[in-house]
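**Q** Fold the following and give me the result.
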Amino acid sequence: MNILFVCSRNKWRSRTAETIYKNQGTHNFKSAGTENSARIRVNLEHINWADIIFVMEKKHKQRIQKKFDLNLRDYNFVILDIEDNYQYMDEGLIQILKDSVDPYL
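**A** Predicted coordinates:
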């Protein structure tokens, strides 16, 4: 299964998620951001690659839909509701991600 994590700038939340899951071995993981200043900007190739798209906030799903003019029924989005209050690899963020994402894996 291909899993994409998305936040705004791909510096803290989505990047942390990719880092903690990428060596798991059972699935493929990538991360990207919705902003022009993102470390890795989300593109249509990412969206089409992913079986599940975990977005940190509802606004990320909305930005993706608007940018790529998507019919969202064709994609599997999960809104994690994780606000931008964490640094990269913050222990609290890691725990929230594991509690939120693990049931889908």
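
**Q** C-alpha only now, for contacts and for neighbours.
**A** OK.

**Q** hey, where'd the strands end up in this structure?
**A** 2-7, 28-33, 52-55, 77-79 (DSSP state E).

**Q** Now tabulate those strands in a markdown table and tack on mean neighbour count and distance to Gln95.
**A** A markdown table is the format used below for the strands of the chain (neighbours: other CA atoms under 10 Å; distance: least, CA to CA, whole Å):
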| stretch | mean neighbour count | distance to Gln95 |
| --- | --- | --- |
| strand 2-7 | 24 | 16 |
| strand 28-33 | 22 | 18 |
| strand 52-55 | 24 | 16 |
| strand 77-79 | 17 | 16 |
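
**Q** one more to line up against the first:
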Amino acid sequence: MPNLLFICSKNQWRSPTAELLFKNHHIHLAKSAGTSDKARIKVNQKMIAWADLIFVMERKHRQILEQNFQESIAHKPIIVLHIEDKYQFNHPELIYILQTSLQDYL
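**A** Below is the predicted model of the structure:
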């Protein structure tokens, strides 16, 4: 069962919405985290180690991971979803974009 980690800045809207799409999924487990010091759940080494695939909402999140977890992410796929920080938690448009972007995993 592949472990999916979704990352945005504050772990309030985008990444928790993505995580929710995988709640009770029969193939994948999902978690979410943020890169900011103000994140609800801040990404850490344990989460990076747990993840088989890492999805970030923007390029800047990938860059932060590369700076802070360089060795840990060296052999992990990191997929940039290119989803701007303009959606509230569980917003229908955000769900649609995530479903479209993640259709191969849902």
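
**Q** Minimum distance to Ile94 of structure 1: which of the strands of structure 1 has it?
**A** strand 2-7 (13.4 Å; CA to CA).

**Q** Check the mean deviation of that closest one from structure 2.
**A** Its matched residues in structure 2 lie on average 0.3 Å from strand 2-7 of structure 1 after superposition (mean CA distance after the TM-score superposition for structure 1).

**Q** So which elements touch that strand?
**A** Counting contacts by 3 or more CA pairs under 8 Å, 6 or more residues apart in numbering; DSSP states H and E, strand 2-7 of structure 1 packs against helix 13-21, strand 28-33, helix 44-49, strand 52-55.

**Q** Could you pull up the residues touching the aligned residue in structure 1 for Lys31 of structure 2?
**A** Alignment note (TM-score structural alignment): Lys31 of structure 2 maps to Lys30 of structure 1. By CA atoms under 8 Å, 6 or more residues apart in numbering, the contact set of Lys30 of structure 1 is 3-5, 18, 22.

**Q** before we move on, the earlier item: Throw the strands of structure 1 into CSV and include distance to His46 of structure 1, thanks.
**A** Output for the strands of structure 1, formatted as CSV (distance: least, CA to CA, whole Å):
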stretch, distance to His46 of structure 1
strand 2-7, 7
strand 28-33, 8
strand 52-55, 9
strand 77-79, 13
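
**Q** can you tell me which of these comes nearest to Gln87 of structure 1?
**A** That would be, of these and by CA to CA, strand 2-7, which comes in at 12.6 Å.

**Q** contact partners of the closest one?
**A** Contacts for strand 2-7 of structure 1 (CA under 8 Å, 6+ apart): 13-15, 17-18, 27-34, 42, 46-47, 49-57, 60.
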